[in-house]
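no sequence on this one, just coordinates:
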C-alpha cells in the first residue's frame, strides 16, 4: 500500500492516521508503519523528525524497502485504533531553515562564482557543503554569502512541484535527480531549481539569515561550514558570551583584544625562554655535582645515577655535558616514569667500550628497545626490574 507522505507539506506537524503494522527490527527495536505520515525519514542529507505517536516518543524515522519506519520507545497496545502523531515543530522548522538555506547558498555559489555543490550534510549544530573546487578565498565566500542573504531578504517564494521525467528538460536544474517516475522539485523562481524531497518553508524570508563559519580542504574539494536561521542567532549568542568572558579575563576592550593577546603571547615566549635557560643552568650544575662524586676504576671514571619522574631529555643533556668535560668518563643514568624504565649511556673518547652492544644486552631484561651509536645510546622498556637493578646490569656489561 502506498504511504501518503504528509511531511511534503512541511507545515503539517499534527495528524491522525491508522497503523499498517507494528513489529521489531533485527536489533529488537520497535517500529510502526502508518497509512499516512507527517514524519520525515532520514534522507537527502537531512536528519529525521522526532515527536510523539499515540503518546509514544518517536526517536528515529527511516525508510526501508519503501516503507517508512517510525521507531518508538515502547510498543502501542492497541494498533487497531486511530493514532495521533505530533512532529517536534522546533526541530522540523530548524531543518526547514537549514535545508532551504543550503539550497540558497549552493545556488549563490553557482550564480556568483560557478562553484558547484557536490554533497551536503545537515548536522546538529552546523551544516556542510562540499564545493567542487580545490581552493576558496574569503572574498569568494563573502560574495556568495552576500548574494544568499540578499535572496533571503527579498522574501522570494519557495515553490514545490511534481513533474514527470519527460518534463525535466523544462527546468534548469542544478543537477539531475537520482529518482525516477514522479519527481518533486523545489523551486525559487529565477534563482534555483532543484530536485528535492526535503522540508522547506514557503518563503526565503523564513530562512532568516545565512552565515559561513569556516572551510577546509577535504579530499581535493572545499568543505564549507555554515549555519542558517535561528542557528545564526545561537552562534552569535555563544560567540558573544565567549568574547565577553575573554574581555573580562584579559581586562581589555573588544577592539584591542587581538593586540592584547599578541602581547601576552610574546611575553609568554620570553618567560619560556628564560625558564629554559634556568633549567639548562640547573642541569649543568647537576652534572658538575655528579662529576664531583665520580669514581675511577681501571682508567675509567664511572658516573651512575637513578631518578624518578624525569624527562629522558634531561638525562641526555646531563650525560652530554659530563662527557664533553671529561674524556675518560662513562655515564649511566636510569629513570623510572610510571611503569616505564628508561636509560641513557654515554662515554667520552677514551673508554674502549661499545655502548650499543651494552644496550642490546640489557634490553631483554625490560622488554625494551632503543638506539644510538657506540658512544651514546638511549632506550626504554617495561619496569620489570627496579631502576637500581637496571643500573647494576648496565654496569656489569661494562
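Structure's in. What do you need? The structure presented is a predicted model; accordingly, all values stated were derived computationally and were not measured. Numbering: from 1, shown residues only.

alpha carbons only for contacts and neighbour counts from here, please
OK.

State the distance from residue 84 to residue 49.
Distance, residue 84 to residue 49, using CA to CA, to the nearest Å: 15 Å.

Tell me which of those two has more neighbours.
For the pair residue 84 and residue 49, the greater number of neighbours falls to residue 49 (23 against 14), based on other CA atoms under 10 Å.

Name the SS class of the more buried one, please.
coil (DSSP: H, G, I helix; E, B strand; the rest coil).

right, and it touches residue 90 too?
No. Contact criterion CA atoms under 8 Å: residue 49 and residue 90 do not qualify, at 10.0 Å.

now residue 380, nearest residue through space, not along the chain?
With sequence-adjacent residues excluded and distances taken as CA to CA, 6 or more residues apart in numbering, residue 380 is closest to residue 342, at 4.0 Å.

sorry, that was for residue 228
residue 210 (4.5 Å).

Was I right to think the one you found contacts residue 230?
No. Applying CA under 8 Å, one finds residue 210 not in contact with residue 230, separated by 9.6 Å.

The two: which is more packed in?
A count of neighbours by other CA under 10 Å puts residue 210 above the other of residue 210 and residue 230, at 24 against 18.

Next one: residue 50 from residue 13, what distance?
Computed as CA to CA, the residue 50 to residue 13 distance reads 11 Å.

Report the set of residues contacting both of the two.
Jointly contacting residue 50 and residue 13 under the rule CA atoms under 8 Å, 6 or more residues apart in numbering are 39, 87, 88.

second one coming, line it up with the first:
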C-alpha cells in the first residue's frame, strides 16, 4: 500500500519516493503526494524526475481497489523507471490548489442546503452537488450564505473519528449513495469551524478565505426530488 502523504498535509507539492512496482503504463511508489481519483475529486497530475535527470509526465492518478496502491498513469510507450529507483514526485500545484478551493466550497454549500447529497463532482471551472430536494433553493440567497462563510475566513481542520463513533453518529454522513471507507479503525474527517463536519478523504485549504468569492450557476432538475446545484468561482 502506498503511503498517502497528502492526507496529513494537502500543501505538500513534492516528495522523494522509491519505485515499488511498474505495470503497463502505471508507476507505483512507496509514498506519494499525488491524490488518486475519488470522492468526486479528480486525481492529480504532475511529473516524476528520475535519478538520471529524465522527466516523466504523470497524466492521472488512480487507486487500485484490491491492493490500495496508487497507480501514477503515464502515456503509453513512456520508458518506465526501474523498481527500487529513487525519484522526485511533483504535483501540478496550480491545478491541485484550484481543486482544493473548490472542494472546500462544496463542503460549505453542503452545510447551507437542507437535503441529503445524492452525487457530486469537483472540477477546475465548475463543481456541483446533487441534493435530495423537492424545491429549488434561491440562488442569490445560497451564494450570499456561502460567501459569508468564505469572507469569515474560518479554519479548516483535518481530524479523524473512530468507526464506532461514526456508527453512533450516522447523521455525519451526508451522502446517500457512497459511505466513507471503514474497517481501518478510524475515518478521516474535515471540520470547517461552526460550519460543517463530515467524513472526507479529499484535499482542502486551511481556511475558507483561501477559496475566494463564488457564484451559483445552474440549478438543474435531475429527477422528482433531485436538484443539481452548480458552483463557480466569481472571478
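Nice, I can see it. Everything numeric here is computed off the predicted structure, so don't read it as measured data.

thinking again about what came up before, ok, the residue nearest to residue 380 of structure 1 - contacts?
Counting by CA under 8 Å, 6+ apart, residue 342 of structure 1 touches 312, 334, 335, 336, 378, 379, 380, 381.

Work out for me the element residue 142 of structure 2 sits within.
Taking DSSP states H and E as the definition, one finds residue 142 of structure 2 inside helix 139-151.

Please list all residues in contact with the equivalent of the residue nearest to residue 228 of structure 1 over in structure 2.
Superposed on structure 2 with TM-score structural alignment, residue 210 of structure 1 falls opposite residue 214. Residues near residue 214 of structure 2 by CA under 8 Å, 6+ apart: 143, 146, 147, 231, 232, 233, 234, 235.

circling back: so residue 50 and residue 13 of structure 1 - more neighbours on which side?
Counted by other CA under 10 Å, residue 50 of structure 1 and residue 13 do not tie: residue 50 has more neighbours, with 24 against 18.

Please name the residues that touch that one.
Counting by CA under 8 Å, 6+ apart, residue 50 of structure 1 touches 39, 57, 58, 59, 60, 61, 87, 88, 91.

Distance from stretch 240-249 of structure 1 to the middle of the chain?
24 Å (CA atoms, centre = their mean, to the nearest Å).

how about that stretch, which residues of structure 2 does it hit?
Aligned using TM-score structural alignment, stretch 240-249 of structure 1 spans no residues in structure 2.

buried residues in that stretch?
Residues of stretch 240-249 of structure 1 classed as buried by neighbour count (16 or more other CA atoms under 10 Å): residue 247.

can you pull out the helices in structure 2?
Applying DSSP state H to structure 2 gives helices spanning 93-112, 139-151, 163-168.

Pick the most buried one from those helices.
By mean neighbour count, with neighbours taken as mean count of other CA atoms under 10 Å, helix 93-112 ranks first of these at a mean of 21.

Could you tell me where it falls in structure 1?
Aligned by TM-score structural alignment, helix 93-112 of structure 2 falls on residues 89-108 of structure 1.

how big's the offset between the matching stretch and structure 2?
Stretch 89-108 of structure 1, aligned to structure 2 and superposed, deviates on average by 0.6 Å (mean CA distance after the TM-score superposition for structure 1).

returning to what we had before: in the contacts of residue 342 of structure 1, find the pair that's most separated.
336 and 378 (13.6 Å; CA to CA).

quick one, what contacts the most centrally placed residue in structure 2?
For structure 2, the residue nearest the mean C-alpha position is residue 202 (3.1 Å; CA atoms, centre = their mean). Applying CA under 8 Å, 6+ apart to residue 202 of structure 2 gives the contacts 7, 35, 38, 39, 41, 103.

Please tabulate these in TSV and include distance to residue 136 of structure 2 as additional columns.
Below are the contacts of residue 202 of structure 2 laid out as TSV (distance: CA to CA, whole Å):
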residue	distance to residue 136 of structure 2
7	35
35	34
38	28
39	25
41	25
103	22
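
Buried subset of these, written for ChimeraX?
For the buried members of the contacts of residue 202 of structure 2, the matching ChimeraX selection, counting by 16+ other CA under 10 Å, is:
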select :7,35,39,41,103
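
which among the contacts of residue 202 of structure 2 gets closest to residue 66 of structure 2?
residue 38 (14.8 Å).

Now which residue in structure 1 aligns to residue 12 of structure 2?
Checking TM-score structural alignment: residue 12 of structure 2 goes with residue 12.

so that match touches residue 37, yeah?
No. Using CA under 8 Å, residue 12 of structure 1 is not in contact with residue 37; the gap is 9.8 Å.

Overlap in contacts, the two.
Joint contacts of residue 12 of structure 1 and residue 37 (CA under 8 Å, 6+ apart) are residue 6.

More neighbours: these two, which one.
For residue 12 of structure 1 versus residue 37, the count of surrounding residues by other CA under 10 Å is larger for residue 37: 25 against 16.
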